[in-house]
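Chemist: Predicted structure and sequence below. I'll ask about it afterward.
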Amino acid sequence: MPDLADRPGLPEGYPPVPEPLPLAEGPGVVDDHTHLDHLDDATVERLLAAAAAAGVPRAVQIGCDAAARTWTDAAVRRWPQLLGGVAVHPNEAPDLARAGRLDAALAEVERLVTTNDRIRVVGETGLDTYRTDWDDDAARRAQLDSFAAHVAIAKRTGRTLQIHDRDAHAEVLDVLEAEGAPERVVFHCFSGDAAMARRCADRGWYLSIAGTVTFKGNHALREAVRAVPPVLLQVETDAPYLTPVPHRGRPNGSHLVPLTVRAIASELRHDEEELVGILSQGSEYLYGLW
């Protein structure tokens, strides 16, 4: 296919569109988690077109601060390629709690989920001990309370829960067990080991795999991918971050999902077209029809 990087359609600085994914049963692979809210409308249009050319015609746009939640609510109404997710990010929860605004932000999340049928995800929510001082009792409690509240919202509204888990594997699993997980759970940018992957799979929870699976030193993630049935996998970009090899360090976009899919197919020694069909069917179970 022509290199779209040489045409006006692809924004400057973005890597070229790789060989597109093969057609398979279902409407195509979904970028399970992306952030487009920092871009202008023209750039969003170009990236969505490039993604479709790569065999990735759909994406889940995630908004997890006040401005991004508002943008996501409007974006999923404007672009049929997008469904949405909204949440209070765990790193934002302590600041909101200190300002006395956490309850209002959580109420906004539930309002958006219940008033816009195209917002099908509660997330990304979870725990983050990397950026938050876990020894700070108030900050830790704010994250835990916020996460539990999101779990409850997902259960009340029947939405899929997308988990943010950064250096908090045991703590996240403890909350899900204590609160009772909703029917559909996805670990965004899964970063646990094979033992954690198997524990999630035993509960029917999905692992969304980002471009990090292509990073040379990430053996633990590749072992985790091999540890679960392919039917419990999804793929994502977390764009503009986590760009897969060989374009690491450049801005990421949904059009680069084929690189991650091919890395997974190679790791599993799985037929690429069959894997595309499995991923497509899994996304429709998680999010419904676009």
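Modeler: Thanks, I have it.
Chemist: When you work out contacts or count neighbours from here on, use the C-alpha atoms and nothing else.
Modeler: Fine.
Chemist: how about the helices in the stretch 151-290 of the chain?
Modeler: Remark: helices assigned in the stretch 151-290 of the chain by DSSP state H, counting those that start in this stretch are 169-179, 194-202, 219-226, 257-268, 272-287.
Chemist: putting a second one here so we can go through both:
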Amino acid sequence: MLFDSHAHLDDKRFHDDRDEVVARAVAGGLTGILNAGADMFSSARAVELAAKHDIVWAAVGIHPHDAKDAREEDYDRLAAWCALPKVVAVGEIGLDYHYDFSPREAQRAVFVSQLDLARQVGKPIIIHDREAHADVLATVKNEGKGLAGVFHCFSGSVEMAREVLKMGFYVSVAGPVTFANAHKLHEVVKAVPLDRLLVETDCPYLTPEPFRGRRNEPAHVRYVAEKVAGLLGLEPEALAARTTENTKRLFGITV
């Protein structure tokens, strides 16, 4: 039983066959998919998908790419969504210094506002961090006290992973862990305690081997789990059970 802890089923690349994608996930043994919002529109779609599919839960939030468009009234709407039973997190939120689609000052301001929102609504957070490791860590340490959450699609070092763990956060790995040259990520996996590890697809992005270069989907989380299990010397079923348990514990999912 697997749980894809981070997906974007609302993406336009699923418009023609979204129901079939969900059906393949169920057939592939998934017990859950967490669909993360990236802006107000995709967050609304995440809420709709969670209401439609038993296997889907939602997170709502404003990605750093869209921080420049955030409005004060958006936070009230995010808070209202967080009151719904299948909305289990605020995310994905954070900083992205690779593309800088939003000014860094705006990214940081919206990140801090959503950390405060998560505290107010009592939800864990899903953190996006791309080429912004130091600022993300500092912001969470200074502004995110008392919050739980996960650094999704982790791309930092073993040393950074240890800092994340000290703060009580989880580490999630995606398709890149299956890549032959992902030596740093392999070492991270080995350094993270099994009870703090999640697996994800981040679909439709970051497709794992052997499907690299094609559209990703939740059913492919099994390839991430199998690679992680191999790195840790575990049977895939045992790794799947532990990461699913971790996902449900972090996000308060009881079914």
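Modeler: Now that the structure is in, tell me what you want to look at. Not measured: the values here are computed from a predicted model.
Chemist: TM-score of the superposed pair?
Modeler: Taking TM-score structural alignment, normalised by the length of the second structure as the basis, the two superposed chains have a TM-score of 0.94; 253 aligned residues with a CA RMSD of 1.7 Å.
Chemist: thinking again about what came up before, dump the helices of the stretch 151-290 of the first structure into TSV; add mean neighbour count and distance to residue 234 of the first structure as well.
Modeler: Converted to TSV, the helices of the stretch 151-290 of the first structure look like this (neighbours: other CA atoms under 10 Å; distance: least, CA to CA, whole Å):
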stretch	mean neighbour count	distance to residue 234 of the first structure
helix 169-179	15	19
helix 194-202	17	13
helix 219-226	19	10
helix 257-268	21	9
helix 272-287	20	6
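Chemist: Which among these is found nearest to residue 86 of the first structure?
Modeler: When the helices of the stretch 151-290 of the first structure are compared by CA to CA, helix 272-287 sits nearest residue 86 of the first structure, at 13.7 Å.
Chemist: If you count contacts, what does that closest one end up packed against?
Modeler: Where contact means 3 or more CA pairs under 8 Å, 6 or more residues apart in numbering; DSSP states H and E, helix 272-287 of the first structure is packed against strand 30-34, strand 233-235, helix 257-268.
Chemist: do you know which of the helices of the stretch 151-290 of the first structure lies nearest residue 101 of the first structure?
Modeler: helix 169-179 (22.4 Å).
Chemist: Onto which residues of the second structure does that closest one map?
Modeler: The aligned range for helix 169-179 of the first structure in the second structure is 133-143, by TM-score structural alignment.
Chemist: before we move on, what about stretch 46-62 of the first structure?
Modeler: With TM-score structural alignment as the criterion, stretch 46-62 of the first structure aligns to 20-36.
Chemist: What's the match for residue 66 of the second structure in the first structure?
Modeler: Residue mapping for residue 66 of the second structure onto the first structure gives residue 92, with TM-score structural alignment as the criterion.
Chemist: Leaving out chain neighbours, which residue sits closest to that match?
Modeler: residue 65 (7.5 Å; CA to CA, 6 or more residues apart in numbering).
Chemist: Might one say that the one you found is in contact with residue 90?
Modeler: No - between residue 65 of the first structure and residue 90 there is no contact, the gap being 10.0 Å when judged by CA atoms under 8 Å.
Chemist: Which of those two has more residues huddled nearby?
Modeler: Shown here are residue 65 of the first structure and residue 90; by other CA atoms under 10 Å, residue 90 has more neighbours (30 against 18).
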